[in-house]
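Novice: I'd like to go over a predicted model; first the sequence, then the structure.
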Amino acid sequence: MQDWVRARSEELPGVTVDQPFGPEVDVFRVRGLMFMALSPSTATGVTLKSAPADAEALRATFPAIIPGYHMNKKHWITLLADGSLEQGLVEELVTEAYRLVVAKLPRAQRPVDPEIFGRV
């Protein structure tokens, strides 16, 4: 799963990666705002920004999606790297986390239009 999220994030415009919490956690940002944290060495491998209603529904539907590890439980979810989540869902959740953060940026700083980017 970690390979899927890393590959998807590399496709997103304006994404940077840093390690403010140490070398164990890669933090993915767009224009300085965090939308994902990746901890490849742990079972709680990916933490993503999520709309509160979506986060609640995802946690109720998928046992491998739990409240955000070390994050605000209302606005963040953690995907457990247990092999039960499909690649398409994981990639969609990364894209949605990115869109949520981009939507909060001033229009002039947005690398994409969050209303249409990544929608099929």
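Specialist: Yep, that arrived. Residues are numbered from 1 along each chain as shown.
Novice: from now on I want contacts and neighbour counts done on CA atoms only, so please keep to that.
Specialist: Noted.
Novice: and the helices in this protein?
Specialist: In the chain, the helices defined using DSSP state H lie at 2-10, 52-61, 87-104.
Novice: buried deepest among the ones you listed, which one?
Specialist: Stretch with highest mean neighbour count among the helices of the chain: helix 87-104 (a mean of 18; mean count of other Cα atoms under 10 Å).
Novice: ok, back up a step: which among the helices of the chain is found nearest to S39?
Specialist: S39 sits nearest to helix 2-10 of all the helices of the chain, at 8.2 Å, using Cα to Cα.
Novice: then this one, side by side with the first:
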Amino acid sequence: MDKPTLEVYCLKQTGASHDYQVDWKADRYHVGGKMFAMIGGDSQGKPIITLKCDPARAEELREIYEEIIPGYYMNKTHWNSIYLDSTIPDELWELLIAHSYTLVFEKLPKKLQREINMTVFVDNKNR
């Protein structure tokens, strides 16, 4: 999968924002100030995306796809890293990004969730 496509998938999530962490040489994607995706490289500079994942699902995905590994520099139980040159199906990339986003969004305070949803509603109404 190419990085520009993954960036589009990340930024189309409701209320998503982006920054670049210079020290890590990584693009990070947040919702409500919490990261749900990071695109960078492993210790050899091989491009990866790191996504939050339900622990049981994370293990299952690692067993099915050798290109999905425990989260690089992240909690190995709750995060997976996927090599961008992976052979996983195209539609799975977007599903995994949406899953990561949902896990992070649902942990945000309810008030912040409502604010994010309201901002999107107002933005769409003003178009």
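Specialist: Received the coordinates, thanks. Model, not experiment: these values are computed from the prediction.
Novice: picking up where we left off before, can I get the helices of the first structure in CSV with distance to F35 of the first structure?
Specialist: As requested, those are exported to CSV (distance: least, Cα to Cα, whole Å):
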stretch, distance to F35 of the first structure
helix 2-10, 10
helix 52-61, 14
helix 87-104, 6
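Novice: of all those, which lies closest to R31 of the first structure?
Specialist: helix 87-104 (8.3 Å).
Novice: where does the closest one end up in the second structure?
Specialist: The alignment of helix 87-104 of the first structure onto the second structure (TM-score structural alignment) spans residues 90-107.
Novice: longest strand in the second structure, by number of residues?
Specialist: strand 34-41 (DSSP state E).
Novice: how much does that strand deviate in direction from helix 3-11?
Specialist: 180 degrees (axes from the mean of the first three to the mean of the last three Cα atoms, to 10 degrees).
Novice: neighbouring contacts of strand 34-41 of the second structure?
Specialist: Residues from elsewhere that reach strand 34-41 of the second structure, judged by Cα atoms under 8 Å, 6 or more residues apart in numbering: 3, 10, 24-30, 47-52, 97, 100-101, 104.
Novice: what about that strand, how far off from the first structure?
Specialist: By mean Cα distance after the TM-score superposition for the first structure, the fitted strand 34-41 of the second structure averages 1.4 Å away from its aligned residues in the first structure.
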